[in-house]
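> I would like to see how this sequence folds:
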Amino acid sequence: MRVPRGAFVTALVLGVVLVAVGGRYGYHRDELYFIEAGHHLAPGQPDQPVLVPILAAAWHAVVGGHLWAFRILPAVAAALTTVIASLTCRELGGSNRHQVAAAVVTAVTSIVPGTGHLFSTTTFDLLGTATTIWLLIRALQNPRLSSWLLVGLAAGITAEVKVLVLTVLAACAVGIVVTGRRRALLAPGPWLAAALAVLLAAPFLLWQASHGWPMNEVAASVAAGGSTSSAERATVIPLSFLMVGPFVSIPFVLGLVHLWRRPHLRWLTIAYAVFLAFVVVSGGKAYYPAGFFPAVLAAGVMPALDWLDARHRTRLAAVALAVVSIPTAFFSLPLAPPGSPVFEVATAVNPDTGETVGWPAYVDTIREVSRALPDRGNAIVLARNYGEAGAISLARRQSDADRELLPPAYSGHNGYAEWGPPPPVATTAIVIGFWPEPELASTFETCTITARLESPADIDNEEDGAPVRLCRGLVRPWSQSWGDLTRLA
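Coordinates of the predicted model:
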């Protein structure tokens, strides 16, 4: 299972670049949420399994809260994804040069460095799903029991990051059956692999079942446009090509064709089409199919590189790839100064970029409001979303002074709702965010806007301009009002 030196160099360069820019801008709202979620151990959360939150909380503690060091793990995950692309190319029959090319084109897609910059579920799901597909290709070509068990192990671990990998495997099974390779699924190996994957995913699935499958409501919110990265169904396919990259989309399309033309690999093209259709119909996010990208690119670089070699245009293509990777880097990585024209374009292409800027300023605003409270001992912070609550929770964890100054944060949003309502003695609340007035009126006797969250450099994100209210007096106890304040989105 040797990997060409060029593929390792590619992975190393990508990892170094990601670590170098890891401390720029700030935490993403999901990172703030994951760090706090990792301190509330449970078999599951309403919106996700627990592996990434546990990793986030543990690694954040290990690195002492330094942002650049916190993002070393996602940088490693992104780098390993390029290695998996190289290994997949080898399984598909690629030479060493093909394998290096597979690593390179995977490294310069928009999705790999973009997710490798953030400690997100997508970062680790991309690596896990790409690994599962690589191992599945191996198992189909060398159907040993150990090969199949590795497929189940990879899928099971990935399912504790995001259960979407189980749908990927289902799409692959459809492709295998449709292409007449169903005999491969009749052996014990695939069934043992499926059993192992389900066994490893069972804690989260059982937790979801016992809580009425809240993940379905979260998925419905995504389909309705409730997430920053939600997409209209008609835009899923164009956006998926954008996440590959306009220039890299050429070997991507070639890869789908290359796989289709080979009867023993045709199942992978069908699996991608089936999964893409599932994402469109269900209203999923455009990056959900990204786990297929390394395998398809690994297939596509072989005919692309051979065609270029025959016409002595390989160097020209390499220069073109390097040139078009420059805007990709600015769109996917925190390179442009916040508020600059390039930054504005980058956030228009990748809205998550805007969600990494402004949190320290927002926390400063809450500090000022809290300093003016004479009854801070009986106060809490009530946040509309988990990003706002996570920013307060992290500040309290990182500083003894903030632990004294900032009241504890509560929210009815997703996992925070599971961690319970405020204590009965908390009759004063600093309320953050865009709340419906009826919800506040049915919870507090009085609410007064005392400040607003202002983003630096006039950055337009989900928090910019959000009111900060000082609310006093409870209309009814928290135990009675909490259910009305919770939401899954």
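
> hey, let's count contacts and neighbours off CA atoms from now on
Will do.

> quick check, Thr450 in a strand?
Yes. Thr450: assigned to a strand according to DSSP: H, G, I helix; E, B strand; the rest coil.

> tally of neighbours for it?
13 (other CA atoms under 10 Å).

> Name all residues that make contact with it.
With contacts defined as CA atoms under 8 Å, 6 or more residues apart in numbering, the neighbours of Thr450 are 369, 467-470.

> can the residues you listed go into TSV with extra columns for neighbour count, secondary structure and distance to Ile111?
What follows is these, written out as TSV (neighbours: other CA atoms under 10 Å; DSSP: H, G, I helix; E, B strand; the rest coil; distance: CA to CA, whole Å):
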residue	neighbour count	secondary structure	distance to Ile111
Val369	17	helix	39
Pro467	19	strand	34
Val468	25	strand	35
Arg469	22	strand	38
Leu470	22	strand	41
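
> Put together a markdown table for the residues you listed, with distance to Val19 on each row.
What follows is the contacts of Thr450, written out as a markdown table (distance: CA to CA, whole Å):
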| residue | distance to Val19 |
| --- | --- |
| Val369 | 35 |
| Pro467 | 35 |
| Val468 | 35 |
| Arg469 | 38 |
| Leu470 | 40 |
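
> List just the nearest of those residues to Asp309.
Sorting the contacts of Thr450 by distance to Asp309 puts Pro467 at the head of the list, at 60.1 Å, by CA to CA.

> for comparison, sequence B:
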Amino acid sequence: MSNSSVSNNSVAHSDDLSVPGRVDAAARGGEPLHGGSGPDGAVPAPPPMAWREVGAVVLIAAIVTVFTACRYHLFGDELYFVAAGRHPAWSYADQGPMIPLLARLGDVMPGHTLLGFRFVGVILTVAAVLIAALTARELGGGRAAQVLTAVACATSPILVQWGALLCTNCVDTPIWTTVTWLMVRWVRTRSDRLLLAAGVLTAIDMQDKWLIPLLWVGIGVGCLAYGPRELLRRPLLWVGGAITVASTIPGVVWQAQHGWPQLKLTGVVAYEDGFVGGRWILIPAAISGAGILGAILLVYGAWRLARSQFLRRYRFVLVAAVVVVAAVVISGGRATYPSGLFAVLIAAGAVEATRGGARRWARWAVTPVVVASMALVSATIPYKPADTVTVPTTIYPVAVNMAVYGQFGWPGLSREVEGAIAALPPDRRPRAIVTDFYWTSSALEYYGRDALPPVYSYNRGYYYFGRPAGSAVVLWIGDRDDLTRPRAACAEMTRIGTVGGDLPGVVARQLVMHHIGFPVSSAGLALVLCTPRAPWAQTWPTLDKI
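Okay, the predicted model is just below:
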């Protein structure tokens, strides 16, 4: 037996490098691949999948996610999605039609359980952990790399917090994770069906958010810079693109007819984030969202993608990440926007950390890091009884745990408003309710649907759901320290009370708003009877849409 044969056989049985089953790139019609291939230019087949070990991590992740999803009440955005689902449209001011449709379906399901409502998010979040491990395998990672990747993704605070809710992130992040896995797998297999599947997933994700084109722009730039350029010449890639464009046309038409509110919202997001550091902290905030283990592997994976010959043929993924992050930073987007690229970068870091000489330091470092990651993520799990949850007085704990605090107080707010209206003489009771925040309107419409008059708001997407009829007297609900808009819109104003002063959701929201520069008070929301100066059809367009 030759020395080269012995060498290849030893590689085949290692835990971190690729195993036998080399396939010649030229035989597949592919262009020569960069580093990590054998001396004949072959592409290594992936190692065996560590189904038992990864399955155990996925099971634990599922248990934690289900537990998190079954706590407390609906989140403020979830209530808004239910309201949006009652107003079907091809698009909305702040997202596509997918989540409102899922929220509407969850709302009408028998039982009205939190898990039933959030089922889609839970399944996709758990699936993302598995896809991350599969990505590590495709990158040449053995059992250790696959498990390390799965643990890192399962202990990511972003996944734990937002994956247990029905929200845009719970769909967007898993789809990005899956698309990058399909692209990495295509490099090895050259199966164009993977490109078509990626195109279909992109079309689906465009019904959730309009962010995924950034990923494809990044992939395109990466392929042009480092290959495989052949990817851009594959017909099924462009068939998938055509499917995406066709599926997006109705949403584009809706946006055009309504003045492109999603584009306007980008400026609002940048303005709000500017008060908590804005562009300067976006990258650190995004990396920290991956958790301790995830952040270490993410940074290490990006570095190794830039330098490792073993991973060079996947360097286009690093370019895609740079393009996405640069676009988000320039536009002032959220730190959660690039989270769909966490898995592939973490997987690259795990593969390199468990390969060759790197294993020597990884063996002693990985255990304490995993323990620290689990401790960090446990702090975001809502284990406290509902009646013991209180809101801190400082902004950053609230901002980090808004996904928890935003689930409290809404039923109580509805009851307080019902009581305030019932206390009025029948001839003074309002015919509608107008609020200055879409969470408030969503909560009142959801929890007070049988006891309150019609609810409206001029904030965010709620603006497009309708307005009060005629010159109806309304109950205006807004911050007690900022009555600028009701003063401009109302010919007569009568303060009848304050609500929500000790409700966690209201207090948390007002604390955040105060920190980003709005003159709000944590002492509750003002109730104001308002007789409009003009019919609402004239007054409504003068109020802020976003």
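
> Which two among the contacts of Thr450 of structure 1 are spaced furthest apart?
The largest distance within these, taken as CA to CA, falls between Val369 and Pro467 and amounts to 11.9 Å.

> Can you give me the end-to-end span of stretch 336-346 of structure 1?
Start-to-end span of stretch 336-346 of structure 1 (CA to CA, to the nearest Å) is 8 Å.

> again with stretch 475-490 of structure 2
Stretch 475-490 of structure 2 has its terminal residues 11 Å apart, counting by CA to CA.

> Just say helix, strand or coil for Tyr456 of structure 2.
The local conformation at Tyr456 of structure 2, judged by three-state DSSP, is strand.

> Trace it over to structure 1, please.
Superposed on structure 1 with TM-score structural alignment, Tyr456 of structure 2 falls opposite Tyr410.

> and its match, what does it touch?
Taking CA under 8 Å, 6+ apart as the definition of contact, the neighbours of Tyr410 of structure 1 are 380-383, 389, 416-417, 421-422.

> again with Trp260 of structure 2
By CA under 8 Å, 6+ apart, the contact set of Trp260 of structure 2 is Ala93.

> what about the strands in the stretch 401-546 of structure 2?
432-435, 455-457, 474-479, 490-499, 525-532 (DSSP state E, counting those that start in this stretch).

> closest to Trp216 of structure 2 out of these?
Distances from Trp216 of structure 2 to each of the strands of the stretch 401-546 of structure 2 were compared by CA to CA, and the smallest falls on strand 455-457, at 36.1 Å.

> Mean per-residue distance, the closest one versus structure 1.
Its aligned residues in structure 1 lie a mean 0.6 Å from strand 455-457 of structure 2 after superposition (mean CA distance after the TM-score superposition for structure 1).

> and that strand, how far from the chain's centre?
26 Å (CA atoms, centre = their mean, to the nearest Å).

> now for Asn350 of structure 1: what does it line up with in structure 2?
Asn350 of structure 1 maps onto Asn401 of structure 2 when the alignment is built from TM-score structural alignment.

> List the residues that contact its match.
With contact taken as CA under 8 Å, 6+ apart, Asn401 of structure 2 is in contact with Thr380.

> how close does it get to Thr367 of structure 2?
Taking CA to CA, one finds Asn401 of structure 2 at 27 Å from Thr367 of structure 2.

> Tell me the one of the contacts of Tyr410 of structure 1 nearest Trp482 of structure 1?
Within these, the smallest distance to Trp482 of structure 1 is 6.1 Å, found for Pro421 (CA to CA).

> Can you tell me what that closest one aligns to in structure 2?
Alignment note (TM-score structural alignment): Pro421 of structure 1 maps to Arg467 of structure 2.

> Let me know the helix or strand that the residue most central in space within structure 1 is in.
When structure 1 is reduced to its mean C-alpha position, the nearest residue by CA atoms, centre = their mean turns out to be Thr122, at 2.7 Å. Using DSSP states H and E, the element containing Thr122 of structure 1 is helix 121-141.

> Show me what counts as buried in that helix.
By neighbour count on 16 or more other CA atoms under 10 Å, the buried set for helix 121-141 of structure 1 is 121-140.

> Against which helices or strands is that helix packed?
Packing partners of helix 121-141 of structure 1 (3 or more CA pairs under 8 Å, 6 or more residues apart in numbering; DSSP states H and E): helix 72-91, helix 111-116, helix 145-159, helix 164-178, helix 293-310.

> outside of the fourth one, which residues touch it?
Outside helix 164-178 of structure 1, the residues that touch it by CA under 8 Å, 6+ apart are 125, 129, 155, 158-159, 182, 266-272, 274-275, 288.

> in structure 2, what residues pair with that helix?
Per the alignment by TM-score structural alignment, helix 164-178 of structure 1 matches residues 211-225 in structure 2.

> Repeat that for the shortest one.
Against structure 2, the aligned range for helix 111-116 of structure 1 is residues 158-163 (TM-score structural alignment).

> By how much does the matching stretch deviate from structure 1 on average?
With both structures laid over each other, stretch 158-163 of structure 2 and its partner residues in structure 1 are 1.1 Å apart on average (mean CA distance after the TM-score superposition for structure 1).

> Sort out which residues of that stretch are buried, please.
158-163.

> Can you find the partner of Val64 of structure 2 in structure 1?
With TM-score structural alignment defining the correspondence, Val64 of structure 2 maps onto Val17 in structure 1.

> how far away is Val268 of structure 2 from Arg533 of structure 2?
In this view, Val268 of structure 2 and Arg533 of structure 2 are 28 Å apart by CA to CA.

> how big's the offset between stretch 267-275 of structure 1 and structure 2?
Mean deviation of stretch 267-275 of structure 1 relative to structure 2 after superposition (mean CA distance after the TM-score superposition for structure 1): 1.0 Å.

> residues making contact with that stretch?
Outside stretch 267-275 of structure 1, the residues within contact range by CA under 8 Å, 6+ apart are 167-168, 171-176, 178-179, 256-257, 259-260, 289, 292.

> Pull up the aligned stretch in structure 2 for that stretch.
The counterpart of stretch 267-275 of structure 1 in structure 2, counting by TM-score structural alignment, spans residues 316-324.

> Kindly report the same for stretch 471-481 of structure 1.
Correspondence between stretch 471-481 of structure 1 and structure 2 is established over residues 529-539, with TM-score structural alignment as the criterion.

> Now do the end-to-end distance for the matching stretch.
Start-to-end span of stretch 529-539 of structure 2 (CA to CA) is 16 Å.

> next one: it to chain centre, how far?
Per CA atoms, centre = their mean, the displacement of stretch 529-539 of structure 2 from the mean C-alpha position of its chain is 38 Å.

> can you list the residues that contact that stretch?
430, 467-476, 486, 489-496.

> Put the buried members of those residues into a ChimeraX selection.
In ChimeraX, a selection of the buried entries from those looks like this (16+ other CA under 10 Å):
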select :430,467,468,471,472,473,474,475,476,486,489,490,493
